[in-house]
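1. Pasting a predicted model and its sequence here:
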Amino acid sequence: MKFKAFPIFFVSFLALGLLGLFLAQSTYLENKGYDISSLQFTKSYVLNAIMALIVFFAIYIFRDKYRDLLGFFFLGGSLLKFALFFIFLYPGFNQDGSLERLEFLVFFVPYGFALVLETFFLVKLLNTV
């Protein structure tokens, strides 16, 4: 993988992976009889995609100047994702007083995919710089 192509590969894998997960998870939930519009489903995927892009490009842009701090950028991005979860998604999930397993998975399936992809590309980036 060429170093200059990292952003193209990351965006491609992120978009295709999240789209595939979105379609698979929404199909599964609809087949089980859940109304995905009431689960903030799309909002969760969009939030995770935007945050993954921000974290990746922050790491990519500052890879030379702040090489020793890239891990902290990564951790800070994860902290920011959780903060945004509690600001934008948790109030809707917690309206009934509890966070159900289904609501948990609506956020953490795309979060987990994006996290694994970010980690993979961060390792590749650190090994090539």
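-> Noted; the coordinates are in hand.
2. Could you use CA atoms for every contact and neighbour count after this?
-> Will do.
3. Next, the buried residues of stretch 4-17.
-> Across stretch 4-17, burial judged by 16 or more other C-alpha atoms under 10 Å covers 6, 10, 14, 17.
4. Comparison target below:
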Amino acid sequence: MKIKSFPIVFLTVLFIGMGLLLWAHTTVLENLGHEPFGNQLVASYVMNTVMASLVFFTIYFFRDKYRDLLGFFFLGGSLLKFVVFFIFLYPGYKQDGALERMEFLTFFIPYLFSLFLETYFLVKLLNTVR
């Protein structure tokens, strides 16, 4: 894969993967008798998609100038995702005084998918950069 095609391939895999994962997530929730779009599910998927894109493009644009720091950009992006989670999603989850398992999974399922995807593309990027 050529380095110029990384952004297109990443975004394609990210959007299709998150869409399929959201569909599977809502289907499982519905089959288990839970509200399929409760617990800020769509907001969580959108936030994780936007943050994964932001982290990827930061790494992609600085791949030549700061090659030795790309791992720190990746870790900083993960930290930023948690900060955004605690600012925007966590207050809604904590309204009833407890973080339930469904609320936890609502954030961490798309988070883990985007984390694995970012890791995969970071490794590919580091292996192709001069």
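-> Cool, got the structure. Please read these numbers as outputs of a predicted model, since none were measured by experiment.
5. Give me the TM-score for this pair.
-> TM-score for the superposed pair, counting by TM-score structural alignment, normalised by the length of the first structure: 0.97. Supporting figures: 129 aligned residues with a C-alpha RMSD of 0.8 Å.
6. related to what we said a few turns ago, what is the nearest of the buried residues of stretch 4-17 of the first structure to Asn48 of the first structure?
-> Leu14 (10.0 Å; C-alpha to C-alpha).
7. Could you check how far the closest one is from Ala52 of the first structure?
-> With distances taken as C-alpha to C-alpha, to the nearest Å, Leu14 of the first structure is found 8 Å from Ala52 of the first structure.
8. so what's in contact with these two at the same time?
-> Jointly contacting Leu14 of the first structure and Ala52 under the rule C-alpha atoms under 8 Å, 6 or more residues apart in numbering are Ala114.
9. hang on, the earlier thing: which one of the buried residues of stretch 4-17 of the first structure is nearest Val123 of the first structure?
-> Phe6 (11.8 Å).
10. measure that closest one to Pro110 of the first structure for me?
-> From Phe6 of the first structure to Pro110 of the first structure the distance is 21 Å (C-alpha to C-alpha).
11. What is the burial count for Lys95 of the second structure?
-> No, residue 95 of the second structure isn't Lys; it's Gln. Close neighbours of Gln95 of the second structure, defined as other C-alpha atoms under 10 Å, add up to 9.
12. try the one 3 residues further on
-> As a burial measure, Ala98 of the second structure scores 9 neighbours (other C-alpha under 10 Å).
13. same thing with Asp35 of the first structure?
-> For Asp35 of the first structure, using other C-alpha under 10 Å, the count is 13.
14. Tell me which residue of the second structure matches up with it.
-> Using TM-score structural alignment, the partner of Asp35 of the first structure in the second structure is Glu35.
15. mind listing which of the buried residues of stretch 4-17 of the first structure are in helices?
-> Judged by DSSP state H, the subset of these located in helices is 6, 10, 14, 17.
16. Is the third one in contact with Leu115, as I believe?
-> No - at 10.3 Å, Leu14 of the first structure does not count as touching Leu115 under the criterion of C-alpha atoms under 8 Å.
17. Just put the buried residues of stretch 4-17 of the first structure in JSON lines and tack on distance to Phe72 of the first structure.
-> Putting the buried residues of stretch 4-17 of the first structure into JSON lines (distance: C-alpha to C-alpha, whole Å) gives the following:
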{"residue": "Phe6", "distance to Phe72 of the first structure": "20"}
{"residue": "Phe10", "distance to Phe72 of the first structure": "20"}
{"residue": "Leu14", "distance to Phe72 of the first structure": "21"}
{"residue": "Gly17", "distance to Phe72 of the first structure": "25"}
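18. and the two most separated of these?
-> Phe6 and Gly17 (16.0 Å).
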